[in-house]
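Novice: One predicted model, sequence on top.
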Amino acid sequence: MMEKLSYILLLILQLFTVFAYSYSPNPRSGHLSAFINNKLYFISGSTTLDRAVISNDFFYIDCSMNFNSSINSIPYTSLSNLNGIPSIDVAGSSIVGPYNDIILTFGGIGLNNSYGYQLIYTFDTKSLTWNSLSTYGILPPIRKGVRPVFSYGRLYAFGGFNNINGTPYNSLDMLDIGFNWSNITLSNAPSGRDGYVSALLSNGNILYLGGYISGQTAGLDIVYLYDTNNNLWQNMSTAGTTPESRGYFTSVLSN
């Protein structure tokens, strides 16, 4: 009897595993990603080349499982049944919260290439809930191509571009722990750009590299640093063989 019960439980577990990891997402670009507790989350993005269709898909890969590069082996799990998932394209994301377990999205393009929607959404990976965040103070313009950085309870959002009015931004906006925005743009800030990469360094500096400036890719021979402790910008020249200029690429900071 116990052997039969064990067999039934094993069969149920196998069926659940097949169901949970049988999700296969459509190809996309402009989506967001965030890595929390061995799970790589993916949010929204455009599923057509002309960017006419913006999804509200939400899924993750469980990186604690063994899998290979075969599409049928990747353990995708869909969370698209949750309420409140934003439909955004070319937005920015950051991992925030006292326990680094909340995904925050910033800006991006909404349906019909619109910008008239919520500036910030958050997803709590513990309670599995989406929320739109109400903020105050000097509200920054909504734009695409921003890579926000979270540091010691503050969110920094630099640059970005608005397709509708053709405006490139070089503003630096900061959201504090009380959800108040302030603009801390300085006269020596880098020129307006979008699609760059950013990274928080251990010394409190935020590194900015590459992106698009007036429709042209920015060279990678100059690294911009924003010092969050002393509120100042620095531009640093690089050495070695400079890679080709580029925008809308990704980077990973390894300690």
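Specialist: Thanks, I have the structure now.

Novice: can we go C-alpha only for contacts and neighbour counts from here?
Specialist: Fine.

Novice: give the contact list for residue 91.
Specialist: 30, 31, 32, 105, 106, 107, 108, 109, 144, 145, 146, 147 (CA atoms under 8 Å, 6 or more residues apart in numbering).

Novice: give me the number of residues near the residue nearest to the third one when sequence neighbours are not counted?
Specialist: Nearest in space to residue 32, with sequence neighbours left out and distances taken as CA to CA, 6 or more residues apart in numbering, is residue 43 at 5.0 Å. Residue 43 has 25 neighbouring residues, counting by other CA atoms under 10 Å.

Novice: isn't residue 43 right up against residue 59?
Specialist: Yes - using CA atoms under 8 Å, residue 43 makes contact with residue 59 at a distance of 6.9 Å.

Novice: gap between residue 128 and residue 58?
Specialist: Note on residue 128: its distance to residue 58, by CA to CA, to the nearest Å, is 11 Å.

Novice: likewise residue 93?
Specialist: 14 Å.

Novice: Then residue 123?
Specialist: 11 Å.

Novice: Those two: which has the busier surroundings?
Specialist: Neighbour comparison, residue 123 and residue 58: the larger count goes to residue 58, with 23 against 20 (by other CA under 10 Å).

Novice: contacting residues around the more buried one?
Specialist: Residue 58 touches 41, 42, 43, 44, 78, 79, 80, 85, counting by CA under 8 Å, 6+ apart.

Novice: residues contacting the third one?
Specialist: If a contact means CA under 8 Å, 6+ apart, then residue 43 has 31, 32, 33, 56, 57, 58, 59 as its contacts.

Novice: go with 6 Å
Specialist: Contacts for residue 43 (CA atoms under 6 Å, 6 or more residues apart in numbering) come out as 31, 32, 58.

Novice: And for the fifth one?
Specialist: Contact partners of residue 78, counting by CA under 6 Å, 6+ apart, are residue 59.

Novice: try this one next to it:
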Amino acid sequence: MSRYSIFFFVFFSQLIITSPYTLVGRSGHTASYMDNKIYFLGGYTEKYFSGTNDFFYLDVSKPFNLDSTLPISDLSNDSRYVNAYGKGVSTICGPNKDTIFLICEVSEKQFYYRFINKKEWDMIPFPSTNQWTSAVCNKNGTYIYIYGRGSGVNNDKYMMKIINTTKTNWYLESYDSNIVPKYLASAILLPDGRIAYIGEIINDFRFNFRNICIYDTNDGTWINMNTSGIEPSPRYFHTAVLTQDGLIIIYGGGSVRRYYPVPDQISVLDTNVNPFNWSTPSKVNTAPSSAPFGGHTATLVGNYMIIAFGHYRNTTHDIVYSDQIHMIDVSEKNNYKWVKSFTPNNTYTIESASTTESENATKSPGAAHAAIIGGTTGGIATIIIIVSVSYLLYRRKRTVIYAPQAKHAINC
């Protein structure tokens, strides 16, 4: 094999080795936003219904398009000692806000993990078998407030526990569970240090939104607020994010018909007024047919609400685990847009509603895989052509330069 052939083989091999990370449809994972990266961990998949310990991140420091190869990196080798799970809660906390804290239940045992300084996972058995539904870090990163209910004989007992992140080992404080409200949903930390729980189960195991339970981390007290405005329809499986101007946006949710989406998938709670006020955006373009309504995560990056994975119903009404990421541009009040292009610093490329709808109507759950494969194949083909042409030009130039010397040698 010539040295040029060896170079070509090594070059092509490196292209294969560095091919993009392949996303797998999942539901029930966690998402943690830190250092311009959204870290995804765990979740149920069709192959592993009891959960996984998959670990990867989406780099949001650079622009990308959902129809192209996404800037995703695989970190699963770092999470090989994390127990596989499908239900858990996570938050970014610690004095420097540089640590992912994960609390999850596996086989009747509770585990508490720390992904320290973006280097390694630290596992500590957690003396509890609660099913936690939310985890919130306070403003200075010293405490994590986790909320949930017990399992087994304590199935109907709800409690809040507080983790002190400044201790060398895990440190637990708890409040009297008798004063903790029952059946609360997504938790949002407000700028004034209060935690707003967006949804309270009243009946039918669906969350209602007229009453908002609020926990004040400053003095450890609970209050109830009766909100005003257009109350969202009852649901479960929804997510919530907080914008920089004090609006809580909830997305998704299943209706009274189990595993069917509610009609009002997006609602907004204004926390700048007292009482908080609900409203519905006057304009929202048509959502992609593969947009999930449950089992997803929602992360706000700038003015983009990034909705990852989860489950949705396809055209034959079957439940499908999504392997895709979707985005909503929430920069314009009352005028939200499903978009495909992400650019840091809030520069947008908006897709028209008709184009988005028609493209997604025929896209299968594996379309993202096809886009990745197509993009990778096209890139490899282009590089192969460039290398081949360069090599031919090099040979031609070498022939022109060295031919006279060869002729002179023959005459000698």
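Specialist: Cool, the structure landed. Small disclaimer: the values here were computed from a predicted structure and weren't measured.

Novice: Of all pairs in the contacts of residue 91 of the first structure, which one is the farthest apart?
Specialist: Using CA to CA, the two most remote members of those are 109 and 147, lying 14.0 Å apart.

Novice: Not counting its neighbours along the chain, what's nearest the counterpart of residue 243 of the second structure in the first structure?
Specialist: Under the alignment (TM-score structural alignment), residue 243 of the second structure maps onto residue 201 of the first structure. Of all residues not flanking residue 201 of the first structure in the chain, residue 207 sits nearest, at 7.1 Å (CA to CA, 6+ apart).

Novice: what's the spacing between that neighbour and residue 197 of the first structure?
Specialist: Distance from residue 207 of the first structure to residue 197 of the first structure, by CA to CA: 8 Å.

Novice: the strands in the stretch 51-200 of the second structure, which residues?
Specialist: Counting by DSSP state E, counting those that start in this stretch, the stretch 51-200 of the second structure has strands at residues 55-59, 64-65, 72-74, 88-93, 99-106, 109-116, 120-126, 131-137, 143-149, 158-164, 172-174, 184-189, 194-203.

Novice: that older thread, for burial, what's the neighbour tally of the match of residue 243 of the second structure?
Specialist: Neighbours around residue 201 of the first structure, by other CA under 10 Å: 14.

Novice: Same question for residue 243 of the first structure.
Specialist: Count around residue 243 of the first structure with other CA under 10 Å applied: 9.

Novice: Could you tell me how many residues sit around the corresponding residue of the second structure for residue 88 of the first structure?
Specialist: In the second structure, the residue matched to residue 88 of the first structure (TM-score structural alignment) is residue 130. A count of nearby residues for residue 130 of the second structure, using other CA under 10 Å, gives 24.

Novice: What of the one 4 residues further on?
Specialist: Applying other CA under 10 Å, we find 21 residues neighbouring residue 134 of the second structure.

Novice: got it, and the one 3 residues further on?
Specialist: Each residue near residue 137 of the second structure was counted by other CA under 10 Å, and the total is 25.

Novice: pretty sure it is touching residue 144, no?
Specialist: Yes - look at residue 137 of the second structure against residue 144 with CA atoms under 6 Å: they come within range, at 4.4 Å.

Novice: Where does residue 358 of the second structure sit, in terms of helix or strand?
Specialist: Using DSSP states H and E, residue 358 of the second structure falls within helix 353-361.

Novice: What residues in the first structure pair up with that helix?
Specialist: So helix 353-361 of the second structure is aligned with nothing, judged by TM-score structural alignment.

Novice: same check, this time on stretch 320-338 of the second structure
Specialist: Going by TM-score structural alignment: stretch 320-338 of the second structure matches no residues.

Novice: Next, the distance between the ends of that stretch.
Specialist: End-to-end for stretch 320-338 of the second structure, by CA to CA: 20 Å.

Novice: try stretch 120-128 of the first structure
Specialist: 17 Å.

Novice: Identify the residues contacting that stretch?
Specialist: 101, 102, 103, 104, 105, 106, 129, 130, 131, 132, 133.

Novice: For ChimeraX, write the select line for the buried members of those.
Specialist: Buried members of these, defined by 16 or more other CA atoms under 10 Å, are picked up in ChimeraX with:
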select :101,102,103,104,105,106,130,132
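
Novice: Same list (the contacts of stretch 120-128 of the first structure) but as TSV, adding distance to residue 17 of the first structure.
Specialist: Below are the contacts of stretch 120-128 of the first structure laid out as TSV (distance: CA to CA, whole Å):
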residue	distance to residue 17 of the first structure
101	25
102	26
103	26
104	29
105	30
106	33
129	23
130	25
131	29
132	32
133	34
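
Novice: Return the closest of the contacts of stretch 120-128 of the first structure with respect to residue 158 of the first structure.
Specialist: Looking across those and measuring by CA to CA, the closest to residue 158 of the first structure is residue 106, at 11.0 Å.

Novice: so who does that closest one touch?
Specialist: 91, 92, 93, 119, 120.

Novice: counterpart of it in the second structure?
Specialist: By TM-score structural alignment, residue 106 of the first structure lines up with residue 147.
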